[in-house]
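Colleague: predicted structure and sequence below. I'll ask about it afterward.
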Amino acid sequence: MWSVLSVPLLLLIPVSVLCTDCPKDCQCRSDSIFCASRRAPTMPLVPQYTRKLYVFQNGILLLKQEDFAGMDKLEMVDLSQNQLSELPDRVFQSMSSLRNLDLSGNKITHVSQHSFFGLVQLERLYLYSNQIQTIHPDAFSSLIHLLELKLQGNQLTSLPALRMPKLVLLDLSFNHLPPPGPEDLQMPSLESLKLAGMGLRTVNEELLGNLVNLHELNLSSNQLTAFPQVLHRARGLIRLSLAGNQLGPLQAKDLKPLTELQELDISNLSLQGLPEGFADLLNLRKLTLAENPFNCLCSLGWFPTWLRAKQITLDRTEETRCHFPPLNAGKVLERLERRDFGCPPTTTVTVRPLKTTTAQLTAATTHSTVAPTAPKPRIPKPGQGSEPNGKDGPRHPLPSLTTLKPRTVPPELCPSKICLNGGTCWIDQQGQLGCTCPPQSSGTYCENTEELDPVSSATVIMSKTSDISPGSVTSTTIQLDLHRYIETRPFIQGIRLTYQNLSGPDRRPLQLNLPATYKEYTLRGLRPNCTYYVCASPLGEAVGRDSSCTQAHTNWHVHPNNTADARITPPSTAMLGPAVALLLLLVLIATAMGVACHLHRKRAEGHLQLDTPEQELDGVKVGLDSAATFSKQAEIGDSVQNGGLEHEIPLMQETANNNTATLKPSYC
């Protein structure tokens, strides 16, 4: 993929070559040279008047000082996506006018003291997506005019103190670095700081206090368990991302001090709603709420209207959907109306006067608006749904279905285009909706697409050794040992468990998200005598990346009463014969008498009919429907109350891993 800096200029290049000394397999225009996908291990020979040089995806293995000799007019060099493993000392020293240097997407492992010697005018340095493990403490000391430094996606475990008086953007995301402090980042002009995917549990308060010009902060995909109150020190924040953490429910007081906030990303936080007063505290222009299991009840009915009234852009709209109740499951949150949230309609009552006096005319024009308060969802008590070991883990309770008035609704249908990238939509018996994704996509709605390496993918499936292993197995449970998986991946933010029944006709995979502290986990509610395929992958990454899989077969279910029943001696046939005959005779006599009385009464009334009235059949049907509805609601209610939610509610699917094992015969 070409560098972003190169795309606008590349579009301006004509098909023909405009200069006579243009390098072979390159395209030239004025003082710019483009050598995209040239496929050569060395640098091309370019004229000295060149100001902008793009040599990306060329397969270059090594740089030499001679490659840039006499090129003191160069201002832009793009060497991204080559095969560079090192930067020789002083290799760029002749480029005293260089302002932009892109070395991203290479295989550089070390930055030495003199790697960037001579680049006194450099303003932007991109080193992301390399394999950098160490940086010399003085590697950037001569870059006094540097404005942007991107180091994300490397293998750094430590960082030298960075003293850069003019730096405005720093990206350290997805490195294994400890939380930086004020002594590590001495950058008084810094405006944008990105610390995503670093496993952070806290944010240094003194650091934020020193960064007085900070306007953008990205803390996504970390291990924050609560809203960092230290963010109140950064009152000038305009853009904030907390996506993909393990935060509890947000409160209005958390965001109230951030009065300048215009863009907020709180996606993938397991939010079921928004805090009361959210609409009154933020002066937003852009909001991201994707991948949250929203309960689309009346308490959230204000949200779509508020978005439209304030003209707020909801980013990733298609991924911001309802999870509950089943009637709204899978619907795009922004496109709902207030009535779709189950809010009672607003009624207007007019008082009509008996006499046309002045005071009564005034009363007659008075309207009172009555809006009954929506019932609050019932939250399970702390003792319900606890962990198997007795320890209460984090909970995201579902509203009890018993709080909703039963009503007749049409059968649920999959909304159009809910599953992206070729995914298949399905609905279970409780009305919960989900998507079965093809191999090269993942996510709740198959929204994530990523090319999987066929070799690595096959290795995961065919590997003889696995970092997860099944332990104790019963007819409905499989205990998983995750010790090795967690120990070999100390920086993952969580574990995504994907399991599917290979024996039954329904092979749709189910997913559960677990914290990285669960070294053992028990899958429950499984079917007896079935083979299950279980895979673990890092939470937040595409399914199939760094996965480890295993198989286990559940046992047959044996009823404990079989043995006792075998010892009961059946009654003698000779004793049963007369009793049965006498009982049958009494039943026949009673039936005959009942029919005779019924016919006699009908003849007396003149309404003798030979067929059963349709009204009677309808009455029986209505009674059966009511009984079936009550039984279904009781069944669903019990599954919610006794579900034992292990960690969090998987998006857009029912709680498949409940503690109430089903003892029905298996059809697998």
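Modeller: Sure thing, it's come through.

Colleague: C-alpha only now, for contacts and for neighbours.
Modeller: Noted.

Colleague: what segments of the stretch 51-200 of the chain are strands?
Modeller: With strands called from DSSP state E, counting those that start in this stretch, the stretch 51-200 of the chain shows them at 52-54, 76-78, 100-102, 110-111, 124-126, 134-135, 148-150, 162-163, 169-171, 185-186, 192-194.

Colleague: could those be laid out in CSV, adding distance to Gln27?
Modeller: As requested, the strands of the stretch 51-200 of the chain are exported to CSV (distance: least, Cα to Cα, whole Å):
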stretch, distance to Gln27
strand 52-54, 10
strand 76-78, 15
strand 100-102, 19
strand 110-111, 31
strand 124-126, 24
strand 134-135, 35
strand 148-150, 28
strand 162-163, 39
strand 169-171, 32
strand 185-186, 41
strand 192-194, 36
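
Colleague: can I get those in JSON lines including mean neighbour count and distance to Glu614?
Modeller: Putting the strands of the stretch 51-200 of the chain into JSON lines (neighbours: other Cα atoms under 10 Å; distance: least, Cα to Cα, whole Å) gives the following:
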{"stretch": "strand 52-54", "mean neighbour count": "22", "distance to Glu614": "84"}
{"stretch": "strand 76-78", "mean neighbour count": "22", "distance to Glu614": "83"}
{"stretch": "strand 100-102", "mean neighbour count": "20", "distance to Glu614": "82"}
{"stretch": "strand 110-111", "mean neighbour count": "20", "distance to Glu614": "87"}
{"stretch": "strand 124-126", "mean neighbour count": "20", "distance to Glu614": "80"}
{"stretch": "strand 134-135", "mean neighbour count": "17", "distance to Glu614": "85"}
{"stretch": "strand 148-150", "mean neighbour count": "19", "distance to Glu614": "78"}
{"stretch": "strand 162-163", "mean neighbour count": "18", "distance to Glu614": "86"}
{"stretch": "strand 169-171", "mean neighbour count": "20", "distance to Glu614": "75"}
{"stretch": "strand 185-186", "mean neighbour count": "18", "distance to Glu614": "83"}
{"stretch": "strand 192-194", "mean neighbour count": "20", "distance to Glu614": "72"}
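
Colleague: the structure to be compared is supplied as follows:
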Amino acid sequence: MLDLALRMVFCALLCSISARASGCPLRCECSEAAHTVKCVSKDLRSVPSGIPGYTRNLFITGNQISRIGPESFKGLDNITTLSLSNNRITKVESQTFSGLRSLRSLDLSSNQLAVINPEAFTVPGHTLRELNLSRALYNHSSFMNLAVSLRWSTLGEIRTLDLSGNRLIYLPSHTFSYLGGLRRLILANNSLVALHNGTFSGLDSLEQLDLTLNALRTVQEEGLAELASLPPGVRLLLGENPWTCICGMEPFAAWLNSSQGHVGDAEGLVCAFPSDMRNTSLLRLAAGQAGAGGDGVELGCHRVGEGADLALQTSYVFLGIVLGFVGLVFLLVLYLNRQGIKKRINDMREACTEMLEGYHYHYEHDSDPRLSQVSTTADI
């Protein structure tokens, strides 16, 4: 038994020495035939050195790497696919990927990116085509850093950008303006509540926009204008949002009815609120507003308006009654206290009279010169 254990240890050491001799980093798996190196869940604290030059596909995932910089990938000109997901990376320094001249796909998903240098994603030759940042941003400040980096880095030829699962609430205008070659933008599983003017400006080559699993309750006129500005033929995905089917939903329902060819999941869009409209198709709302009859559903906004006017009139009547009652109470109080009020008025009048007489006496005394002479003689 002991002999078997020694043999196993010897074989493991031999394999390790063989791997090191062939240029494979410690704790990594290398395949020269597949041009692939994998360093998966090895508790690495940094990108390992000694990665073979033949590597085209590099997978360093599930480790404890906190930062990456330009020194992390020196001499790896042949890498086309780089996966750095789930490494707890918090900082991406300037020119980190500038040495990867053949890089086409970069996966930084499931990290905690807090600091992103403006030139973090600069890749020579504009070779990068796919950038996966799903569940990668630490907070909203990280997204603002990313927005600056998207402007300054050489990403004009990128085709796919995945920003899903980042708890995004708001997208600033012109965030993607410098991604003219972008064809697929994934914003699913965030917390977007509205679409604003200029959000998707500059995306002249866009083919698919994924807005599923957000917090969109409706799309206002500003958002509808933004969607209308997208390139012809773009495919929209809007499912799994909490659509609220109340008054004000009509413009979006009408737009949806006229844009079914562009909304890939239009038939699956249903109301989430109010409860009596839950699971009602938004297309049925559109048909009801258009007066198509049949299976259409009307929101009944005109009836709601009439009810609101009636409620307002009732409120005014009630307010008048309350004010009238208050006035009667006030008059009753005055009547019950008429004697006391009269006495107070007389007392105030007498006090004012005495005060005025005193002022009048002093004025006459000061203005009569004879009285002044008498006073002077008396002093002598």
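Modeller: Great, that's in hand. Just so it is clear, the model here is predicted, and its values are computed rather than measured.

Colleague: which one of the strands of the stretch 51-200 of the first structure lies closest to Glu206 of the first structure?
Modeller: Glu206 of the first structure sits nearest to strand 185-186 of all those, at 11.1 Å, using Cα to Cα.

Colleague: just checking, what packs against that closest one?
Modeller: Counting contacts by 3 or more Cα pairs under 8 Å, 6 or more residues apart in numbering; DSSP states H and E, strand 185-186 of the first structure packs against strand 162-163.

Colleague: the strand it packs on maps to which residues in the second structure?
Modeller: Strand 162-163 of the first structure lines up with nothing in the second structure when matched by TM-score structural alignment.

Colleague: what do you get for stretch 424-439 of the first structure?
Modeller: Using TM-score structural alignment, stretch 424-439 of the first structure pairs with nothing in the second structure.

Colleague: could you point out which element follows the stretch of helix or strand Leu4 of the second structure belongs to?
Modeller: Secondary structure assignment for Leu4 of the second structure, by DSSP states H and E: helix 2-21. Using DSSP H and E, the helix or strand that follows helix 2-21 of the second structure in sequence is strand 29-31.

Colleague: for that following strand, what is the distance to the chain centroid?
Modeller: Computed by Cα atoms, centre = their mean, to the nearest Å, the chain-centroid distance of strand 29-31 of the second structure equals 41 Å.

Colleague: tell me what that strand is packed against?
Modeller: strand 36-40.

Colleague: the strand it packs on vs the first structure, average distance?
Modeller: Its aligned residues in the first structure lie a mean 2.5 Å from strand 36-40 of the second structure after superposition (mean Cα distance after the TM-score superposition for the first structure).

Colleague: what does that strand correspond to over in the first structure?
Modeller: Counting by TM-score structural alignment, strand 36-40 of the second structure corresponds to 52-56 in the first structure.

Colleague: right, and the strands of the stretch 51-200 of the first structure - which one's nearest Asn501 of the first structure?
Modeller: For the strands of the stretch 51-200 of the first structure, proximity to Asn501 of the first structure was assessed by Cα to Cα; strand 192-194 is nearest, at 41.1 Å.

Colleague: which helices and strands does the closest one pack with?
Modeller: When contacts are defined as 3+ Cα pairs under 8 Å, 6+ apart, strand 192-194 of the first structure sits against strand 169-171, strand 216-218.

Colleague: CSV for those, including distance to Ala458 of the first structure?
Modeller: Output for these, formatted as CSV (distance: least, Cα to Cα, whole Å):
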stretch, distance to Ala458 of the first structure
strand 169-171, 34
strand 216-218, 35
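
Colleague: which parts of the stretch 501-650 of the first structure are helices?
Modeller: Taking DSSP state H, counting those that start in this stretch, the helices of the stretch 501-650 of the first structure run over residues 562-566, 573-605, 614-641.

Colleague: just so I know, which of those lies nearest Val332 of the first structure?
Modeller: Here helix 614-641 is closest among those (Cα to Cα), at 24.1 Å.

Colleague: so which bit of the second structure is the closest one matched to?
Modeller: Under TM-score structural alignment, there's no match for helix 614-641 of the first structure.

Colleague: compute the distance between Asn58 of the first structure and Met43 of the first structure, please.
Modeller: According to Cα to Cα, to the nearest Å, Asn58 of the first structure and Met43 of the first structure sit 9 Å apart.

Colleague: and Asp138 of the first structure, by the same measure?
Modeller: According to Cα to Cα, Asp138 of the first structure and Met43 of the first structure sit 28 Å apart.

Colleague: which one's more surrounded, those two?
Modeller: Each of Asp138 of the first structure and Met43 has its neighbours counted (other Cα atoms under 10 Å); Met43 has more, 20 against 16.

Colleague: quick one, what contacts the equivalent of the more buried one over in the second structure?
Modeller: In the second structure, Met43 of the first structure lines up with Arg27, judged by TM-score structural alignment. Going by Cα atoms under 8 Å, 6 or more residues apart in numbering, Arg27 of the second structure touches Cys39, Lys42.
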